[in-house]
Structures are given as C-alpha cells and as structure tokens.
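*Asks:* got a predicted model here, sequence first, then my questions.
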Amino acid sequence: MIGFDYGTSNCAVGVMENNTPKLLSLGDHGRFISSTLYAPSRDVIVNWLQKRLSLNEQKNFQQQRQWQLQKGQNSLRELTLDGYPTELSFGQQALNNYLQEPDEGYYIKSPKSFLGASGLLPQQMELFEDIVAAMMSNVKSLTEAALGRSVSQTVIGRPINFQGLRGEESNQQAIKLLTNAAKRVGFKDVEFQFEPVAAGFEYEASLTEETKVLVVDIGGGTTDCSMLLMGPKQAVLADRTRDLLSHSGERVGGNDFDIAFALKGIMPSFGLNSLLKTGKPMPSNSFWQAMAINNINHQTEFYSSANGRFLEQLIRDAEQPDLLTRLLTVQQQKLSYRVVNAAEQTKIALTEQTEQQIDLSDIDNGLTVDLDRNGFAMACKRELNAIAVLMKDAISQANCQPDVVFVTGGTAKSPVLNQFLQQQFQDTPIVIGDHFGSVTAGLTRWAKTIYS
C-alpha cells in the first residue's frame, strides 16, 4: 500500500516503515517528480500506455481506443522514419525536451488542473485519462523498482474542489478520471483523501493533547483549508468524520501565483500596458490568454490562427511594435510554458534573494527582465486575498478559532506569503510543515489506517 500525492506541481509516493511514513526516491527524479509529460507527438501517448498495461487490460484498451491507437501507430512510423525518438518523458526531462524545441512535440504541465474543466468533449476526456494513466504508470513503475515488489493499494490526495466551474459535478468528473487511470495501470484498491486533511494527519502525529488545527494547504492548483480536531485520541480512529469541523477550497495555488507574476512582471516587456498609435491602451486579452497555461480554452484561443493574425495587426497599430513582436514570437513558437516557468523559477529564487534578473534572450536577442520580491507581492494581491477569504470561511464554518495554523505546500516557502499569514493570525501560532512532503506523509498514514 502507498500514499500517492498526484499533485498539480509534483508527484510523490510514501510507504510506512517502522510505523513512520517514508517518501520514496523515484529513480533519478528523487522524492519529487514534476507533474509534467512530453511526447514527440500527442497521438503516441495512447500507444506508449498500451504497451505498459497488463495483458487483460491491453485487450480492453485496444477495443476502447482502436481509432486512437491506429492514429498513434501512423505517427510512430513517421517519427521513426524521420529519426525522432518515440518515447515519452516525465518530470524535469519532459521540461528539458520542451525547452529544446517548444514548437515541436506535445508538452503538458499539471494535467490535474484540467480534470474538472467544463465542456470537455469525449475525446478530450479520453486524452486526459490517458495522460494521467501514463504519468501514474511511470510513477508506479518507479515505486515498484524502489521497493522491489508490486503495489496494488493506494490512497490518492484530492483537493476540496478541483479546478472547474460546475462545483460537485466538476469534482466527480475529476475523481472518475483519476480512478479510471489508477485502476487501468494496476491499482486494485483506490481511495481518496482530502489533501489538507492528509497534511493534518501528519502534523497530528506530533501532538500530545487535543488541538483545533486550521490546515492551510497551498498547492500548485488549489488552496484548501480544513479545520480539524486533532490529538492522540483522534489519531487512532478509522472514522474521522466528527473531527473534520469545516472545509473550504478554491482554484488558487502556486500556478496562479506564477501566472500572475508572469503577467504583471514579464508581459509589460511584451507590450502589456503599452499604447496604440491612437493613444488608446493596448488590448490585454491576448496577454492573459498567453499566460493562462491552466486554462484549455484560453490557450486554444491564444494559439489559434485567427489570434496570430490579430497580433500581426496589433503590431502594425502599436506605438512600440517591437514589444508586440515578442508576444507574436510566443504565439508562433508556443512559448507560454517557457515564460511562466521563468516566473516560477524567479518566485523560487526570491525566497532567498530580494531581486532577480530573467534572461529571455531566446525570445528576443538581449532581452532581460528585472523582478523583485515587492513586485511579486504586488502581482499576487488577488491570490493572497483569495487565500485570506478561504481561511476565514473555514473558521466561520467551524464556529471556533484555531489553536494553531498549520501551513503546507510549496508556495508556503515564500517570505511574501509568510509575512501575509503573520498579518492574518497575529495572536495564533503558525507552524510551517514540510512544504512538499506533508500531504504525502499523511496519505501514507491514512493508507495504513484503512488497508491494514
């Protein structure tokens, strides 16, 4: 049995050793593998996956994906004839392959962000299920190699609310996709646990008395808050329903911080906030769409031929056409992920430094952008305020004040966020957990509880 954090930003796996959760090293990726996938062609994902399924599952899969498998086989022949690799890559290697040739192949980051999206066509649902299954198959293989045995039972983390506009319907759609993918690649027993609750379970192991804990999990795609009654007496219970005093969650997470930072910190160098020759402000819609890597519809619109023609017209109408030419380069060479990744890496660097220079000379010769911690705070005001609302909502629902606030998630490392949290809870202790490992550890503890 394993705890499996299929995260928006990273994936991690835990097992129990000597009654303590241990995060496994997943081959060359280490304990955390970025939630990314790169394929030389989108059509070959389904073929890669089929080869890694059990014989029984291969037969079912072939019946369900007959047309896609044939299309993928044709793409594989073309790739082989042209001398291109045909394998999928994951984690950092996937990002490296994308950055080498952004306009070639198929790259996706954080597919979990799309699972609750509304308006998905059946073929899109199948594609996302195959992408998730491929990533899970890779993680499962790495896990079994590390353990030297097969695994068939898992608890997978889930946010309070997946990213979607249809509330519980979006949640059920995402859970169905995750369950189908997990069972397809060989997990016989699949259960889910709320990610903030799992993080709380790990913190609970350190408590010696009953405590009201507000868990704030700022993940890559969502922020989730849970008010939990915790302590030694509660920790041994298999049914924790009475201890879960409240939940709140929304689509605001690390990705949104990165996108906001890219938009407000980097996009002015691409023409945002500039003027047209008429003196009117530059239309901003294409800048939003360019950076919205977690929104299928926005990205589809940005990369459309019609938008390419629109940007060419904007260049002719712009007071500073050189800036808009950079945005057209992003559109033509599919560089949205490249720009947002630059913002993300700067966000990480600003944890230790107060300012950072980004080199974007691959987009325009000599282009650099200077960013600093204050600019990050200004860019992310909306996201910070949304997190404050979620925390207040969880406290209001529980009808009690927390004894302690336990914070986890990669974005929690930011000094900007730490300062913000201190302002919100001036008289309540704030405990910062393992930024990336708390959820995985808690899922692992819960796996032992329900499967033992």
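*Replies:* Cool, got the structure.

*Asks:* every contact and neighbour count from this point should use C-alpha atoms.
*Replies:* Will do.

*Asks:* how about the helices in the stretch 151-300 of the chain?
*Replies:* Using DSSP state H, counting those that start in this stretch, the helices assigned to the stretch 151-300 of the chain run over residues 168-184, 195-204, 232-235, 254-261, 285-291, 296-302.

*Asks:* who's in contact with the third one?
*Replies:* Among residues not part of helix 232-235, those counted as contacts by Cα atoms under 8 Å, 6 or more residues apart in numbering are F201, E204, A205, L207, T208, E209, E210, R240, D243.

*Asks:* can you do 7 Å?
*Replies:* L207, T208, E209 (Cα atoms under 7 Å, 6 or more residues apart in numbering).

*Asks:* show me the contacts for Q63.
*Replies:* So Q63 contacts nothing (Cα under 7 Å, 6+ apart).

*Asks:* report the inter-axis angle for the helix or strand harbouring it versus helix 168-184.
*Replies:* Assigned by DSSP states H and E, Q63 belongs to helix 55-64. Here helix 55-64 points in a direction 130 degrees away from that of helix 168-184 (axes from the mean of the first three to the mean of the last three Cα atoms, to 10 degrees).

*Asks:* buried ones in helix 55-64, by neighbour count?
*Replies:* Q58, F61, Q62 (16 or more other Cα atoms under 10 Å).

*Asks:* and stretch 110-127, by the same measure?
*Replies:* Buried, per 16+ other Cα under 10 Å, within stretch 110-127: S110, P111, K112, S113, F114, L115, G116, A117, M125, E126, L127.

*Asks:* from those, which land in helices?
*Replies:* M125, E126, L127 (DSSP state H).

*Asks:* ok, the last one to S414 distance?
*Replies:* Noted for L127: a distance of 35 Å to S414, by Cα to Cα, to the nearest Å.

*Asks:* alright, now check it against this:
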Amino acid sequence: MKIGFDFGTSFSALAVYRDGEIHRIMFDGEPQFRTAIYFPPYAPSADFFNADDHQTEIASIRSALIRSETEAKENYSDRVREERVRVTSQARNDPAGYNADRQLSAKYQRMLSDAIIRIPEPVETTRADKDKQAIETARRQWLESEAGKDRVLGNLEESQLEGALFGNEAVDAYLNNDRKGLLLYNPKAFLAHDLSSRLSAPLERAIGSLFRKVVGAVEEQFQGEQVTGVVIGRPVNFGKKQSDVENDRAISIITHAAELAGMSNVSFMYEPSAASYQFHVSQDTPRKVLVVDLGGGTADLSLVTLGGAEPAPIPHRQQGYLLGGNDVDRELNKKGYMPFFGKGQEVRGIPALNSYFAYAANVQHIEYQKKFIEADLRLVPEPFRERLNHLKKSGNTIRLNRLAEESKIELGRQESRSRKVIDFIGEERGVDIDGAIYADAMARYLEKLKVLLQEFSDEDFDMVSLTGGMSRAKGVKELVERVFPDKDVQSSESTLDVVSGLAIYAAQQ
C-alpha cells in the first residue's frame, strides 16, 4: 500500500486513495495533526553501568577518598592538640589546676576528656570499602551525566525514540512535564540547516520515529495491510537561500527517516502540484494555472499546465518562500501579547530588551529561544520582570505562541476581538487582541505576499488556484484579485488539497 503524506511545517496529514475514494487517516478524530515530536526524559538504568569502562574515574575517586581520610586523621590530631593546649593553659592560671604530682587535677582531666569526646573521630575504612565507595560514586556520577542528556538532539537514546509522542499530545506532554525531555516543534523548519553529522543523524532518527507512528496509524486503519511506499509533499524551497544544497539536504533527511520507518519506496511531489492534482485529473482540456499554496511555514507558487492526457501537472516555473501563518502568529505575539510582558517600556531611556521579545515570540528558532532564556532582566521594572521570568520557564513561550495562533484563527473568522487568559505567569490575567492588531499582522504578511505574486505578473495563464490554510485568511483572495484583475481566481475551502493529491498520485504509481 502506498500512501500520500503531507509533512507540513505546522500540521501534517496522511491519506490513501482506493476505489475512487480518498480515505483520510484520522488522529484523535482529526484528519491532521500538529507537526511536533516529544521524547520523554531519558531514565538511565544503573544496570548499564560497567565499572571496567570507568577505571580512570574510579581510581581518581579512590585517591580522593584516601587523601580525605588522611586529612581527617591529621585534622583530628590537630584538634586534640589544640584542646590539650587550651585546657592546660587554663589549668596553669588556676591554683587548683594541678595536683601534688603536677598532673592535671580531676576537674581539668574531665574538661579535657569532654572536649576530646566532642571532636568527631575520623572513620578509617578498609581498601575494599574504599573500592566499593569509589565504584558507587562513579556510578552515581554516570547516572547524573546520563540523565543530563535530556533536551539534546544529539543524545537521544533508543528508549526515548520508542516512547516518542507526536501532535498536540507531544506539546501537552512536554508542557506538563516541566519542560523535561525533548520537544521538536515544527521539525520541518530545521531540515535546510547546515547541521553536523552529529545532529543530522539523530534528526533523521527523530523524524523516523514520527514516521513510524504515522505508518502505524495507517496500518491500524487498514487492518492486515502494510505500508510499503509513500509520496511525500515538499515545498519548492526548504530554506531561505532557495538553494539546491538546502533542498537536497532536507530531501536526504526525510528520505532516510522514511526508510527508517520501513518505507523503502519513497518519492516526492511538489506541494503546489499535489494541491492541484485533483483538478488536473478531472479536466479533459489543458489549462495553464498559477497555483498559490499558502501554508504555515512556506508560500509556494507554481505555474503549471493542468488537465489533458498528461499523467501529472506540467510545471513551467516554481518559486518557494519562507512565508506562512507562523509569521502572522509571531507578529500577533509581539504586538498583542508582548506588551503585557513589558515590550515598549522604557528602561533608562532605552526600549527594554525589545530584541528579546522577538526572540521569545520566535518559537521555531532554537537559538532565539536560548537567547531569550539567557537574557539579563535585572533592569526590567516590575511587574514585567517577574512575568518574563515566568515566561522563561517550562515551555511557556510555546504556550503563549499557541494563544497567538488561536487568536489568529478567531480574528480571521470576522471576530472583532479575541480574549485569552494567561495563567502560567504566577497570576491569571486576561489579554485582549483586537482586530487592529490582527490587521497590522496580516498587512505585513500581505505586503510580502504581494511582492511574491508580482513576480508572476508577466506570465501567461488564465486561472489562479488558491490553496493552503493561509489562503482563506482575511484579505488574501482580495489581494490576489487585485494583482491579477483579469484572471479567474478560485479558492479552495479544504486544508487537505495537498494530501488528497499526494494520495491519488501515490495510488497511480
């Protein structure tokens, strides 16, 4: 069985085409899931500690124990000597301090004896005891070091891969587990990065664990059948540089991840072509179309000929850009929610750490998140400093981003105001986002989209096909109609055009 897999930046979906019908793969009752993977905390077992592999550490610990015991004996002798000097000095100044034999009187003998008893005697251990203590200490240090591998991609253990969660369940598990473990939020955004082999190989395994989960969901829905191949949707460009190097890097990671999940037959289809594939197979007469696929992380524009006798859309020109719904989420976060945390406040005449508010809002960028967490907030006045310190903890930037995303969806449905309660900052406060803030965030998105659309204004075509989640946002269709006033603009109401096309194409291979 071959499946179609829309591996999206924000959300992913799978489908199977059979007997003229598209079968959606359901996840918790929904035909798509959030593209997020969570690996629970690594719990190392002391049974895996091999003392033979740690002889250097054990020898060092044993030497330290010997030194400590020797120092304790010397310290004890010094303390006894000091008490003897102190008591005898007192006795010399007391006529009754010594008896007739020039020995300390009974009073001072008891005083000296009591003082020496109060000095802790050093414990002398055998060599075997020291060896045992050194091994136990080395084992404890190893366990602490192993447990510290959490949240580091290069240190993922097999037990964590097997216990991986995905979708909203992954985000919720991470947030509810005090940010322990590792969360890959929108892992597709990392694929174009120039990662070392130390990170690219674990990233393949991590995404492979997600692919195994979704293959399991397919095979559970289609009992008795096995997934042998997959057609995966891909953007025109994975990275900012729009280079073949970035694209080849991403394709390689996805291919290996799919193979790790047992799908040996892996192929790719451009997402705009997949989104228009149902239209393509339904048209007897060829038609030149500009497909505009607007998703959570990318905007892909593809000029293709659809319909006719060709087995697949004929591409003429394609462009892909890093522009998506995530950009609107980020703007809503910065303009709507960050003022609650102090954005725009003046600190000694300088706007307070404005760059760090941008870092906090950019949850897809690991380095920016790290910079925010490491920010020095000492100059920030209260109550903003306390709120920001809470925002640094336990994945709260992700919580805040989810509120921004929910506000975007609500305000995109003609709502004039979105009210969200922030309850993870040591207090519970409501924050209102109005239509003006949404309009400003969308204006930035639309301004960039207009530039991209205008790159195709000189092309010859007679129809624009709008698809993807952001294609239904306020102002998008109107913008397309202004840029292409003489074109037939068709807007899809489905968010699953890409996976539907992938499924049909997969079934025909």
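*Replies:* Right, received. Where do you want to start? All values derive from a computational prediction rather than experimental measurement.

*Asks:* sorry, back to before: export the contacts of helix 232-235 of the first structure to CSV and append columns for distance to S286 of the first structure and neighbour count.
*Replies:* Conversion of these to CSV gives the following (distance: Cα to Cα, whole Å; neighbours: other Cα atoms under 10 Å):
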residue, distance to S286 of the first structure, neighbour count
L207, 50, 13
T208, 54, 11
E209, 54, 12
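
*Asks:* got CSV for these, with distance to S141 of the first structure too?
*Replies:* Shown next, in CSV, are these (distance: Cα to Cα, whole Å):
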residue, distance to S141 of the first structure
L207, 35
T208, 38
E209, 40
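
*Asks:* ok, so of the residues you listed, who is nearest Q172 of the first structure?
*Replies:* Using Cα to Cα, L207 comes nearest to Q172 of the first structure of the contacts of helix 232-235 of the first structure, at 33.8 Å.

*Asks:* not counting its neighbours along the chain, what's nearest the closest one?
*Replies:* Distances taken as Cα to Cα, 6 or more residues apart in numbering put G231 closest to L207 of the first structure, at 5.6 Å, once the chain neighbours are dropped.

*Asks:* mind telling me what Q490 of the second structure corresponds to in the first structure?
*Replies:* Residue pairing (TM-score structural alignment): Q490 of the second structure is matched to V431 of the first structure.

*Asks:* also Y356 of the second structure?
*Replies:* Correspondence of Y356 of the second structure to the first structure, assessed by TM-score structural alignment: S286.

*Asks:* okay but that match is in contact with E301, surely?
*Replies:* No - with contact defined as Cα atoms under 7 Å, S286 of the first structure does not count as touching E301 (8.6 Å).

*Asks:* these two: who's more crowded?
*Replies:* S286 (22 against 15; other Cα atoms under 10 Å).

*Asks:* once you drop chain neighbours, what's closest to that one?
*Replies:* F302 (6.3 Å).

*Asks:* same question for L183 of the second structure.
*Replies:* Y38 (4.4 Å).

*Asks:* that neighbour belongs to a strand?
*Replies:* Yes - the assignment for Y38 of the second structure by DSSP: H, G, I helix; E, B strand; the rest coil puts it in a strand.

*Asks:* and it, what is it in contact with?
*Replies:* A164, L165, F166, A170, V171, Y174, L182, L183, L184.

*Asks:* for the residue mapped onto the second one from the first structure, give me its contacts.
*Replies:* Which is L165 of the second structure. Alignment note: L165 of the second structure maps to S89 in the first structure; criterion TM-score structural alignment. Going by Cα under 7 Å, 6+ apart, S89 of the first structure touches L37, Y38, A39.

*Asks:* now with 10 Å?
*Replies:* T36, L37, Y38, A39, P40, L95, N96, N97, Y107, M135, N138 (Cα atoms under 10 Å, 6 or more residues apart in numbering).

*Asks:* can I assume the first one is in contact with Q93?
*Replies:* What that stands for is T36 of the first structure. Yes - at 8.9 Å, T36 of the first structure counts as touching Q93 under the criterion of Cα atoms under 10 Å.

*Asks:* can you pull out the helices in the stretch 351-452 of the first structure?
*Replies:* Using DSSP H, counting those that start in this stretch, helices in the stretch 351-452 of the first structure cover 373-379, 381-398, 415-424, 438-451.
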